[in-house]
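In: Need a 3D model of the following:
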Amino acid sequence: MKTVLHITEAFGGGIQTALCSYAKTTNGDPIRHLLLARLRPKDDTGMAVNALFDEVHTVEGSLLNFFLAARKAVLDIQPDVIHLHSSFAGFLGRYLPKGKAKMVYTPHCYAFERRDIPEWKQDIYLRLETFGLSRIDVIAGCSERECDLAGALGAKRTIHLNNYADLDDAVSKQPLNTDSEKINVVLVGRVSPQKDPHFLLETLKSLKAYPESDKINFHWLGGGNADMEKALREAGVEVSGLIPHAQLLERFKQADLYLHTAAWEGMPLTILEAARLRVPMILRIIGATQNLHYPFLVSTPDTMAKQIVRFYQNRHHPDYQDSIEVFNREFSAEKQREALHLIYGS
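Out: Okay, the predicted model is just below:
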């Protein structure tokens, strides 16, 4: 039996979903999943983590409190594997007592990939990732690009740990609406520079050139920056504000089309959730999506607007659902399970 201690400084959103999927896909295997997470204000932690993990420990307060709690947990538990999640936990993990444990690190999008900070700060984050890297035994990248970046930094070993959206059958089998005159287009996530609402606003400007534009309703499922929310609403986008994950999924599954506009990401779980819900997608080309071999990728707001109109005109076309089925095969629970066993050596 392997004891894996997951340590994360950021336990909202995609990281929470990813960690829960690790526990689910290896349920019944000889792996004990323990969790130490720092809780941050406004993080949605509504998923049933206590039922999924053998032990759950949470920390509030400063990063120093988080580090001290992580150190104590490692010394008390003596895990076989220490699995660090997010850049902050990855950096602090360099200072944890390791003993005989294997140290694994999943960045869930490197901090130096951020595009809302100046280049000098990106360079600092990049240099910090190389500091103490020899103590990390495996970088389990959540995308092929993350593995490539880790290799360029000098990682000992990289393994692709594919994300997987675990949704029950009742949620994941929703019929596509092909008859309504109007369609609902959704975006999901925090209203923040990372998700790049400005890209959507520019897309809406381009969309006005098409007569179909008044038959397309846009919904942003999430909340965040007040000024960005205001700009979206003024452009005619319905913004839900922060809502529980279960409620988000209920609204998500009613969508006709999903747009992904983020400027940078690791491997976006919202894309995988859309695929599991069988919601057709148009994805912006960024590092995390450029190698997906998905046919509906765009690089500019203008081309995204064109693809939205094309979908409106041809949303019954089998290419949309066929491409989703390929996506679901590539990002499956079994592939994630195999990767976890390879990473943990179990």
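In: For the rest of this, base every contact and every neighbour count on C-alpha atoms.
Out: Will do.
In: ranges for the helices of the stretch 201-346 of the chain?
Out: 226-234, 245-252, 269-276, 301-314, 318-330, 333-344 (DSSP state H, counting those that start in this stretch).
In: So which elements touch the fifth one?
Out: Contact here means 3 or more CA pairs under 8 Å, 6 or more residues apart in numbering; DSSP states H and E; on that basis helix 318-330 packs against helix 269-276.
In: Second input sequence below; structure requested for side-by-side comparison:
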Amino acid sequence: MSAPRILHVTEAMGGGTAAAIAEFARSTPQYEHHLLGRLCPGSETATAADFAASHPAGRGLVGFALAVRRAVARARPAVVHLHSSWAGLVGRLLLAPGGPAVAYTPHCFAFERDPATTPPGLVRAARRAERALAGRTRLAICVSPREADLAAALGLAAVHVPNTTRVRAPRELPAEPAPEVVTVGRIGAQKDPHFLLRVKALVTAEADWTWIGGGDPALEAQLRAAGVEVTGWLPPRRVGVRLAAAGAYLHTAAWESCPLALLEAGAAGLPLVARSIPALDSLGLDPALRTPEHVAAELELVLRTGQPSRPRLQEAFAARHTPQAQASALTAAYEWLLDAAVRAGLPVPVG
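Out: Coordinates of the predicted model:
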């Protein structure tokens, strides 16, 4: 029997967003998943094998908009699933009511950016744009309870679908006497490497420090100057192996949704030391780790004992983000979209 077709659209297909989209496709094989996304050389975390078909994304914003039109015409999807801010903006402006159902996953709203490092006008503009486009969104599929609450406050119908990961690697004991503190992600303002460097300056325990990923050259240079190894982007399996050999995972982002790196580190058996921000608090991680001093003290404990101060929080976090939990929630979301289209008398194309 033919399957309803889902077209995933993202402006940049790299890093955590790409990995999250690939997991959405893997979790719901009962649908035919297509992809439109511009590859980010060096930070690929998904492959063409994860999708039934891939569509070119064009060059520049205008080229991307034209590519979205072409892909929708060719693929005839039942659902267009927009991922992240630019795709959410372009896709919702282009797709007229009466066409395929529009789902939107922000992967962290743009207005969540740290006001200390972002022009206030940009934050206000992002919030106004999201509110204006709410009426052109059938459903917001959000990867954290915090993101779902923000979407609902904007006037969107919203559901929480947990992120997950299938990256697995055998756990190895960290080398003595210097275990490794590992961070994963794009090096930029969102991941806040300056916060990490403040934590590092406070930690007295001997440890090697590694940032898996790449990004802003100036920030990369600051990390290296402070004794942090910057690996550049690695294939997912190599990331899993590096995590499995580490002693602790440190996450210092200033704003987030539900980062795949935390799930991958947890799957590798690492104790998680994650800076407290609203999104991670909503996921049930430790809300006490707000300052560099709090984070450094927790990291010292992990490096000394191999355990976080509140291990049950991490166990519950892992239990809520399984492939089975994602498959159940995402299937319910897609079926709701398809049923709503049928009730509205709209066509539901199948592959």
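In: picking that back up, point out the most buried one among the helices of the stretch 201-346 of structure 1.
Out: helix 269-276 (a mean of 22; mean count of other CA atoms under 10 Å).
In: Pull the distance from that one to the chain's centre.
Out: Relative to its chain's centre, helix 269-276 of structure 1 lies at 9 Å (CA atoms, centre = their mean, to the nearest Å).
In: Now it on structure 2. Mean distance?
Out: After superposition onto structure 2, helix 269-276 of structure 1 sits on average 0.7 Å from its aligned residues (mean CA distance after the TM-score superposition for structure 1).
In: Which other helices and strands does that helix contact?
Out: helix 13-25, strand 281-284, helix 318-330.
In: The second one vs structure 2, average distance?
Out: Pointing back at strand 281-284 of structure 1 there. Mean deviation for strand 281-284 of structure 1: 0.5 Å (mean CA distance after the TM-score superposition for structure 1).
In: Read off where that strand ends up in structure 2.
Out: Using TM-score structural alignment, strand 281-284 of structure 1 lines up with residues 272-275 of structure 2.
In: Run a quick neighbour tally on the equivalent of R186 of structure 2 over in structure 1.
Out: Alignment note: R186 of structure 2 maps to R190 in structure 1; criterion TM-score structural alignment. By other CA atoms under 10 Å, 20 other residues sit near R190 of structure 1.
In: now R127 of structure 2
Out: With other CA under 10 Å as criterion, R127 of structure 2 counts 16.
In: any idea which helix or strand carries F88 of structure 1?
Out: According to DSSP states H and E, F88 of structure 1 maps onto helix 87-93.
In: The helix or strand hosting D339 of structure 2 packs against which elements?
Out: D339 of structure 2 is located in helix 323-343, with elements delineated by DSSP H and E. Contacts defined by 3+ CA pairs under 8 Å, 6+ apart place helix 323-343 of structure 2 against helix 15-27, strand 79-83, strand 101-105.
In: can you do 10 Å?
Out: Helices and strands touching helix 323-343 of structure 2, as assessed by 3 or more CA pairs under 10 Å, 6 or more residues apart in numbering; DSSP states H and E, comprise helix 15-27, strand 79-83, strand 101-105, strand 139-142, strand 158-160.
In: Columns mean neighbour count and distance to V181 of structure 2 on top of these, output as JSON lines?
Out: Output for those, formatted as JSON lines (neighbours: other CA atoms under 10 Å; distance: least, CA to CA, whole Å):
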{"stretch": "helix 15-27", "mean neighbour count": "22", "distance to V181 of structure 2": "20"}
{"stretch": "strand 79-83", "mean neighbour count": "27", "distance to V181 of structure 2": "31"}
{"stretch": "strand 101-105", "mean neighbour count": "27", "distance to V181 of structure 2": "31"}
{"stretch": "strand 139-142", "mean neighbour count": "26", "distance to V181 of structure 2": "30"}
{"stretch": "strand 158-160", "mean neighbour count": "23", "distance to V181 of structure 2": "31"}
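In: do you know which of those lies nearest V203 of structure 2?
Out: helix 15-27 (27.9 Å; CA to CA).
In: Brilliant, that's me finished.
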